[in-house]
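Novice: could you work out the structure for the sequence below:
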Amino acid sequence: MAIVIGYAIALLGAVAAFQLSKGKSKKRKYIVWGTALIVPISQALSFAVGLSYAFMVENGWAALIMWYIFPILFLIGLVMLLVGIFKREGTGNGDG
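Specialist: Below is the predicted model:
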């Protein structure tokens, strides 16, 4: 049951980020998706994947894979957030 809840939280976080970023500028999309990846998605997804993998290989220690998945997803979200914060809005004349 905990595995399903983890996947559900990650899915709800992705749906919420999609709804919040629909029709926004690229800068705002990076900020929304970076925040969503840092806060709800990375923790829930790493937890659910770790437990799923441990269940498949029938070894409880295999759940520690979540200790590797979480920092990777967190850093990807952090990079996306920082790109969104420090990205310059283009003026439309091709310089950036």
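Novice: use CA for all of it now, contacts and neighbours both
Specialist: Noted.
Novice: my read: S52 touches M1, true?
Specialist: No - using C-alpha atoms under 8 Å, S52 is not in contact with M1; the gap is 10.9 Å.
Novice: among these two, which residue is more densely surrounded?
Specialist: Taking other C-alpha atoms under 10 Å, S52 and M1 do not tie; S52 has more neighbours (17 against 5).
Novice: for the more buried one, helix, strand, or coil?
Specialist: helix (DSSP: H, G, I helix; E, B strand; the rest coil).
Novice: and this one, so I can compare the two:
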Amino acid sequence: MAIAIGYIIAGIGAFMAYWFSTGESRKTKLKIWGIALMLPISPALAFSIGLSYAISVENAWAGLIMWLIFPFIFFIGLTLLLLGIFKKEKEIV
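Specialist: I've put the predicted structure just below:
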């Protein structure tokens, strides 16, 4: 049940990020998706994938793969956030 809750939280986080980013500028979309990836999606998805993998290989220690998945997704979100903050908008003349 905990695995499903993790996937549900990640799905709701992705849906909310999509909902809030529709109709926004590219900079704002990058900021929203960066924050969404770092806060709700990254930990929930890492937890669910780690436990799913541990169950599939029938080894409890295999669940520690979540410690490798979490920083990977987190740094992708951090990169998106920093791009949204520091990217310059093109001026239309």
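Novice: now the helices for structure 1?
Specialist: 2-21, 26-36, 42-57, 66-86 (DSSP state H).
Novice: how big's the offset between the third one and structure 2?
Specialist: What it means is helix 42-57 of structure 1. Its matched residues in structure 2 lie on average 0.2 Å from helix 42-57 of structure 1 after superposition (mean C-alpha distance after the TM-score superposition for structure 1).
Novice: check which residues of that helix are buried.
Specialist: 42-54 (16 or more other C-alpha atoms under 10 Å).
Novice: repeat for the second one
Specialist: Of the residues in helix 26-36 of structure 1, those buried by neighbour count under the rule 16+ other C-alpha under 10 Å are 27-36.
Novice: find the centremost residue of structure 2, please.
Specialist: For structure 2, the residue nearest the mean C-alpha position is L37 (2.6 Å; C-alpha atoms, centre = their mean).
Novice: report the contact partners of that one.
Specialist: Residues counted as contacts of L37 of structure 2 (C-alpha atoms under 8 Å, 6 or more residues apart in numbering) are 14, 73-74, 76-77.
Novice: residue contacts, the closest residue to K22 of structure 1 other than its chain neighbours?
Specialist: The shortest distance from K22 of structure 1 to any non-neighbouring residue, by C-alpha to C-alpha, 6 or more residues apart in numbering, is to K29 (8.0 Å). Contact analysis of K29 of structure 1 by C-alpha under 8 Å, 6+ apart lists 21-22, 84.
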